[in-house]
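what shape does this take:
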Amino acid sequence: METKPPNIKLAVPFFMVTDMEVSLRFYTEGLGFKMTNQWTPREKIEWCWLERDAVSVMLQQPRTRNDEQRGPLGGGLTISYQCADALALYHEFTAAGLTVQEPFVGNGLWVVGLKDPDGYRIEFESPTDVKEETKYSEWVGV
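As a prediction, the model looks like this:
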């Protein structure tokens, strides 16, 4: 029996943003992503592709908002990145001045959560054997 190579290889979150400059600062300076592609049809970035390690995200600032895009962005959506050490990222992000929720253990994972400038919830998670629902401050004895 012949095995076909995978057809679907990658899922990339694609966020509409209200202010590209603010979002780019958050993702690049705050979260450490690097811009690897951009679209600048009118002398400013309207779309871009960002990467960090093995994950990507796309951002686009629409020229106008149609009826489908009315209302707040980011509601009801969470992107969870699985990583080797979420707590290291927690320290990196707080050092960069980002507001990060206190890490906690859920489903056997340290969960480091924050929101981007448009309200999209982003979580970085890594495996742990620490007791469920433990907060970081309890774990380090603060």
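
C-alpha only now, for contacts and for neighbours.
Will do.

longest helix in the protein, by residue count?
The longest helix of the chain (DSSP state H) is helix 86-95.

please give the structure of this sequence too, so both can be compared:
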Amino acid sequence: MTHTDYSLLARQLEALLDGRDWLTNSAQTCAFIMQQVPDLNWVGFYLQRQPELLTLGPFQGKPACNPIPFSKGVCGAAGRSRQTQRIDDVHAIADHIACDAASNAELVVPILCGEALWGVLDVDSPLRGRFSAADQEGLEALVEVFVRSSELPDLPLAW
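Below you'll find the predicted structure:
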């Protein structure tokens, strides 16, 4: 498996995100990760716009499932727990939501504004076991760059 220099990618992403607009930055972040990180088939944001529900945001890849309740799938687990989910084999997860049958591994990073969940970054790969601890740390760092570079809108409801 190829080593990815996430510290270099973080610096490049910081330079790319030249405005504070969260929508532009989320689209740019997806495209950047899809282009720079090998062996991925889907990268995208799911946003929390209603309690216990994630709604599809900007992404790169095939059309995706929408919406995703907190009660289902890897994205739902990240939303519920507010902790990164790194799954070597999504087919071993009983409530996995299969949007693309080619996806075999998944990494989902929650995006928090203080204590509130703003959304998640979902990254899929056709390779089982694709994501290492280093990938998790690197992708979490890229999410931090996105958050620092963006004015994230307030959640529409106080939940």
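
TM-score of the superposed pair?
Aligned and superposed, the two chains score 0.28 in TM-score terms (TM-score structural alignment, normalised by the length of structure 1); 66 aligned residues with a C-alpha RMSD of 4.6 Å.

related to what we said a few turns ago, after the longest helix of structure 1, next one along is what?
Next helix or strand after helix 86-95 of structure 1 toward the C-terminus (DSSP states H and E): strand 104-106.

which strands and helices sit next to that following strand?
When contacts are defined as 3 or more C-alpha pairs under 8 Å, 6 or more residues apart in numbering; DSSP states H and E, strand 104-106 of structure 1 sits against strand 109-115.

returning to that earlier point: which helices and strands sit right next to the longest helix of structure 1?
Against helix 86-95 of structure 1 (3+ C-alpha pairs under 8 Å, 6+ apart) you get strand 109-115, strand 121-127.

would you reformat the ones you listed as a markdown table and include distance to Val140 of structure 1 and mean neighbour count?
Listed next are those as a markdown table, based on distance: least, C-alpha to C-alpha, whole Å; neighbours: other C-alpha atoms under 10 Å:
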| stretch | distance to Val140 of structure 1 | mean neighbour count |
| --- | --- | --- |
| strand 109-115 | 13 | 23 |
| strand 121-127 | 17 | 19 |
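
burial of Leu16 of structure 2, as a residue count?
Look at Leu16 of structure 2: counted by other C-alpha atoms under 10 Å, it has 14 neighbours.

what about it, distance to Leu54 of structure 2?
26 Å (C-alpha to C-alpha, to the nearest Å).

kindly report the same for Leu112 of structure 2.
Counting by C-alpha to C-alpha, the gap from Leu112 of structure 2 to Leu54 of structure 2 is 13 Å.

who has more neighbours out of these two?
Shown here are Leu112 of structure 2 and Leu54; by other C-alpha under 10 Å, Leu54 has more neighbours (23 against 17).

I'd like the next helix or strand past whatever helix or strand the more buried one lives in.
Assessed by DSSP H and E, Leu54 of structure 2 sits inside strand 53-61. Next along the chain after strand 53-61 of structure 2, taking DSSP H and E as the criterion, comes strand 68-69.
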